[in-house]
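**Student:** Pasting the sequence and the predicted model now:
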Amino acid sequence: MGNALKRSTLRSCGTMTTNEQEDAYPPAVCPIDDCMELVAHSHLLRHIMSAHMNSSHPSKLIAEQTQLREVTTGAVTLLMLDYHRLPLGRDLCLAVLIWRGDGRWDLSVPQRDLSQSVQALSLHVPVLVMVCRTTWKSLLTPPCSRPGPNERRDVDRELGKLLLIWLLCPAIRRPVAVTLGIINSELKCQQRQRLLLRNFATRVHINHFLTAPDPYFLHIEEEDLEELCDSGQSAVFLELVINGELQPQPQLAN
């Protein structure tokens, strides 16, 4: 009776129960490179850890330095960007940040079926730091016009290389702001941008990325990275801060 009353109260307050959240967000394809496995929002962390972070697994779809990091709102996380070693044209996961959230448990579905060693993270929000080293030509070529699997294309010789960086998570009920920056070991900042976490099940069309200020992607040219690292004399880092849930703006009185 108490649980039924609690569920009724949650619905009357406009908050979905866990089961209702899972029904509202069906499974989606894993966002890491060519992994085609359908993943439930409640099992994203379990899938990433078992399929892409297990050293005994043959998958090469995740960057070598990928690790699990527990983070809090406002804390600064630094991740090394060894961009020269990244293969071209692959969506890789640089790190998985386990965000404690802002103390409101209803932001996302709990992560389920975790191993005992990480069971305490079930109410945290997993945030995938995604990176793709690509070229403007690859980015602007429609899928229907791209070379077939048997056609030769020397992507390494293409000019205009750049890095795309974005952050993915399970479906969330309220927008969450993040700040990304590109800095070197002398703390010189090349670029800093405020973005939003994005539901891993959604896709962003390239036209939106090109024609409007994009709230989901940070991109930086490799020429700028070379200048920042002083031709290899300095390391380059991704500086990341999860700022927290965006607060609704108060309505102005008429």
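**Tutor:** Received, thanks.
**Student:** When you work out contacts or count neighbours from here on, use the C-alpha atoms and nothing else.
**Tutor:** Noted.
**Student:** Just after the one helix or strand Leu163 maps to, pick out the following helix or strand.
**Tutor:** Element membership for Leu163 (DSSP states H and E) is strand 161-169. Using DSSP H and E, the helix or strand that directly follows strand 161-169 along the chain is strand 176-184.
**Student:** Who are the packing partners of that following strand?
**Tutor:** strand 189-196, strand 236-245 (3 or more Cα pairs under 8 Å, 6 or more residues apart in numbering; DSSP states H and E).
**Student:** Use this one as the comparison:
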Amino acid sequence: MARSPRRITRRDIRKPDQFVAVTGEIFHFVKQKRKPFIGAAAAVVLALVGLWGWDAYAQRQNHLAAKDYVQGVNLYHAGKYADAVQRFDKAKEYTLSSYSAPALLYQANSYLALGDPAKAAASLEELLQQERKQSLLRQLGLLSLAYLHETAGNCKEAGPSFAEAEKIVAPFTDEAILGKARCGMETQDLKGALESYRQYLTSYPAGDRVGEVTIRVQELEAKVAASGGK
């Protein structure tokens, strides 16, 4: 038997439905928590403004650094090394930019061209402090510093830089291996030098210096054998 529909009374009409009730509860809760809500909203807005401001600041730094960096590179290639150093000094001050570390590498080369290896080394050390990632730029900085020490006859300082540069997966790993081998010979670490030269032949069988390195390996093998393997 069909049930007759429930009769709606005046009391039912006056009673708020579920939507109105829930909305009222939310409104009441927000009213009670108005200050915390406003504070949280303000914090979100401030965070968004801060992020936008930081991004704008970083972009401006990059733009200003690029200007000084490009001018410095042009001066360097024009042979005006002292002027280039000054430009690179300005570019490296924008530490948030992507031009700061490359500016230090160019600055080191400018100091070398001016015959000031001490300042060149200082620029390279600053570069390595700034560029912590295992990148091509760090490898170039390490190799440049190693070459600087090697040229000065200080292979004890050059060796560790060559060794660290070798560990970075980048285009000049072969140069790092050869540099480490040369310093091994210079410091009379013949077994270490032999190991490095062998590593070069294994890693770069079609390398440009395979012929030269093969001769070095043969010479070192004879010397190590003559010294009783020491």
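**Tutor:** Noted; the coordinates are in hand. Everything numeric here is computed off the predicted structure, so don't read it as measured data.
**Student:** overall similarity of the pair, as a TM-score.
**Tutor:** Once superposed, the chains reach a TM-score of 0.25 (TM-score structural alignment, normalised by the length of the second structure), with 97 aligned residues with a Cα RMSD of 5.8 Å.
**Student:** Would you mind pulling up the elements that the helix or strand Asp55 of the second structure falls within packs against?
**Tutor:** Secondary structure assignment for Asp55 of the second structure, by DSSP H and E: helix 34-77. Packed against helix 34-77 of the second structure by the contact rule (3+ Cα pairs under 8 Å, 6+ apart) you find helix 81-92, helix 100-113.
**Student:** rerun at 10 Å
**Tutor:** In terms of contacts (3 or more Cα pairs under 10 Å, 6 or more residues apart in numbering; DSSP states H and E), helix 34-77 of the second structure is packed against helix 18-32, helix 81-92, helix 100-113.
**Student:** follow-up on the earlier one: report the buried residues of the strand holding Leu163 of the first structure.
**Tutor:** For strand 161-169 of the first structure, the neighbour count (16 or more other Cα atoms under 10 Å) marks 161-169 as buried.
**Student:** that older thread, out of the helices and strands packed on helix 34-77 of the second structure, which is closest to Glu126 of the second structure?
**Tutor:** Each of those was scored for nearness to Glu126 of the second structure using Cα to Cα, and the closest is helix 100-113 (7.4 Å).
**Student:** Run the angle between whatever helix or strand comes next after the closest one and helix 81-92 for me.
**Tutor:** With elements assigned by DSSP H and E, the helix or strand that comes after helix 100-113 of the second structure is helix 117-130. Angle, helix 117-130 of the second structure to helix 81-92, by axes from the mean of the first three to the mean of the last three Cα atoms, to 10 degrees: 20 degrees.
**Student:** rewinding a little: could I get the helices and strands packed on helix 34-77 of the second structure in JSON lines, plus columns for distance to Lys156 of the second structure and mean neighbour count?
**Tutor:** Formatted as JSON lines, these follow (distance: least, Cα to Cα, whole Å; neighbours: other Cα atoms under 10 Å):
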{"stretch": "helix 18-32", "distance to Lys156 of the second structure": "70", "mean neighbour count": "12"}
{"stretch": "helix 81-92", "distance to Lys156 of the second structure": "29", "mean neighbour count": "21"}
{"stretch": "helix 100-113", "distance to Lys156 of the second structure": "21", "mean neighbour count": "24"}
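**Student:** Same list (those helices) but as a markdown table, adding distance to Ala165 of the second structure.
**Tutor:** What follows is those, written out as a markdown table (distance: least, Cα to Cα, whole Å):
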| stretch | distance to Ala165 of the second structure |
| --- | --- |
| helix 18-32 | 60 |
| helix 81-92 | 23 |
| helix 100-113 | 15 |
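**Student:** Nearest to Val224 of the second structure among those would be which one?
**Tutor:** In terms of Cα to Cα, the element of these nearest to Val224 of the second structure is helix 100-113, at 37.1 Å.
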